[in-house]
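[1] what follows is a protein structure lacking sequence information:
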């Protein structure tokens, strides 16, 4: 049976790498895309069903060339996972336009451009788009004016994609991770921050990269053949509780 082909952006680390590995376990082949060439080459070493493509999804010419190379290499495309993202945190009054644009260029423009480039190929396979949003796109938080706004826009873009591409059999869904126990998060989150997140999340813990990857892989698969236009918060219940939950537990 011909292997299905997935394109995963931001595949050099974290959720993107975990998704790549899980899809390969399930029989897929994966085009691993990242602009960090050194990290991508290291991550892809030894992953026989994964092929590295060093491109920056915020650059239009990169996206066009990337898609051409991927189709030349694999011959088809069955799913796109728009995972590449950047985060610059700071107060609204300190967020200048250059910071705003840098976040939007990758988090929103990149999702739009990669998806658009993929559509002609996904029409042929009646494939899937999975965009990675964030809990920060569902509920506002301090210091995230650019990041949260970009992810909220990705959520709506997903619904637009589902509405317009459904007639071609293309499904589009969005996964919004809550706090995830990545190396980066654990390096910058103080114990006070970790405790506060645990108090606010009904499951009382961070999620894992593998747990997010399992939701993404499901949405790429035929098991989700009638699921489109959905926003799934993989967040331990964080979004459902709103504010004030810790004080109400007792």
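    Right, received. Where do you want to start? Since this is a predicted model, take the numbers as computed values, not measurements.

[2] for the rest of this, base every contact and every neighbour count on C-alpha atoms.
    Will do.

[3] please identify the buried residues of stretch 120-140?
    Buried residues in stretch 120-140, counting neighbours by 16 or more other Cα atoms under 10 Å, are found at 121-123, 125-138.

[4] got another one to weigh against that:
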């Protein structure tokens, strides 16, 4: 396929929440976007809303699937400029109540998939001096209660981003981590439901816990991702940037 002159972004976890907002924002900024998600209906619905977005449906818990996704993106668009590793899951449990299955699944989706996708994408990103933006968490910067696997995966993602940034800075490839606190997404409501909270109660409690009095919106996270993907952030690499209403400030 002839190489496109339009920049291309690959966004994982794009079925809803932050990933969907990032895909829409980058498409609005002029990118062609490969939006990858596990939920076929929601991923295809996202793609139907913009001619710049193409859906890819699949599970990224194997290296083969991750490699295939990058290959499919390059085959479809002829290039890859930005990789946004957003796919993630969250299980509520301390160490004694975290099973092998939960631990392995959390690490596979939240950390290993981001590593394999990044490894596969680097040859393409090197050609265009592109960028990787990893969606970590404020709980990748500080600990959180009853989320041992999640914290381990997101902390690993933060330090993986920093290590890769050092390795590839001289090649012109920038790697950064975005570290949201509570964001108004389905994950927030699912977490609230485990505590017996309905949607309104879950949002009210999350708002009250924020230093700014409200949670972050997916669109605000997407705006930060768009900046880090842009040429305006040419000197930003190896950063782990909280977007958490000041909750990790002290």
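    Structure's in. What do you need? These numbers were taken from a predicted model, which means no experiment stands behind them.

[5] work out the TM-score between the chains.
    Scored against TM-score structural alignment, normalised by the length of the first structure, the superposed chains reach a TM-score of 0.92; 241 aligned residues with a Cα RMSD of 1.6 Å.

[6] the buried residues of stretch 120-140 of the first structure in helices, which ones?
    Mapping those onto helices (DSSP state H) picks out 121, 122, 123, 125.

[7] tell me the counterpart of the first one in the second structure.
    With TM-score structural alignment as the criterion, residue 121 of the first structure lines up with residue 124 in the second structure.

[8] so who does residue 20 of the second structure touch?
    The contact partners of residue 20 of the second structure, by Cα atoms under 8 Å, 6 or more residues apart in numbering, come to 13, 14, 35, 46.

[9] return the set of buried residues in whichever helix or strand it is part of.
    Residue 20 of the second structure is part of helix 17-28, with elements assigned from DSSP states H and E. With burial defined by 16+ other Cα under 10 Å, the residues of helix 17-28 of the second structure counted as buried are 17, 18, 19, 20, 21, 22, 23, 24, 25, 26, 27.

[10] for the first one, give its distance to residue 218 of the second structure.
    Which is residue 17 of the second structure. Residue 17 of the second structure sits 6 Å away from residue 218 of the second structure, taking Cα to Cα, to the nearest Å as the criterion.

[11] what's the overlap in contacts for these two?
    Any residue near both residue 17 of the second structure and residue 218 by Cα under 8 Å, 6+ apart counts here, and that gives 184, 185.

[12] now, the buried residues of stretch 120-140 of the first structure that are in strands?
    Among those, DSSP state E puts 128, 129, 130, 131, 132 in strands.

[13] which strands and helices sit next to the lengthiest helix in the first structure?
    As assigned by DSSP H, the longest helix anywhere in the first structure is helix 145-165. The helices and strands touching helix 145-165 of the first structure, judged by 3 or more Cα pairs under 8 Å, 6 or more residues apart in numbering; DSSP states H and E, are helix 97-104, strand 128-132, strand 171-177.

[14] rerun at 6 Å
    strand 171-177 (3 or more Cα pairs under 6 Å, 6 or more residues apart in numbering; DSSP states H and E).

[15] residues contacting the strand it packs on, please?
    Strand 171-177 of the first structure is touched from outside by 128-135, 158, 162, 228-235, with contacts defined as Cα atoms under 6 Å, 6 or more residues apart in numbering.
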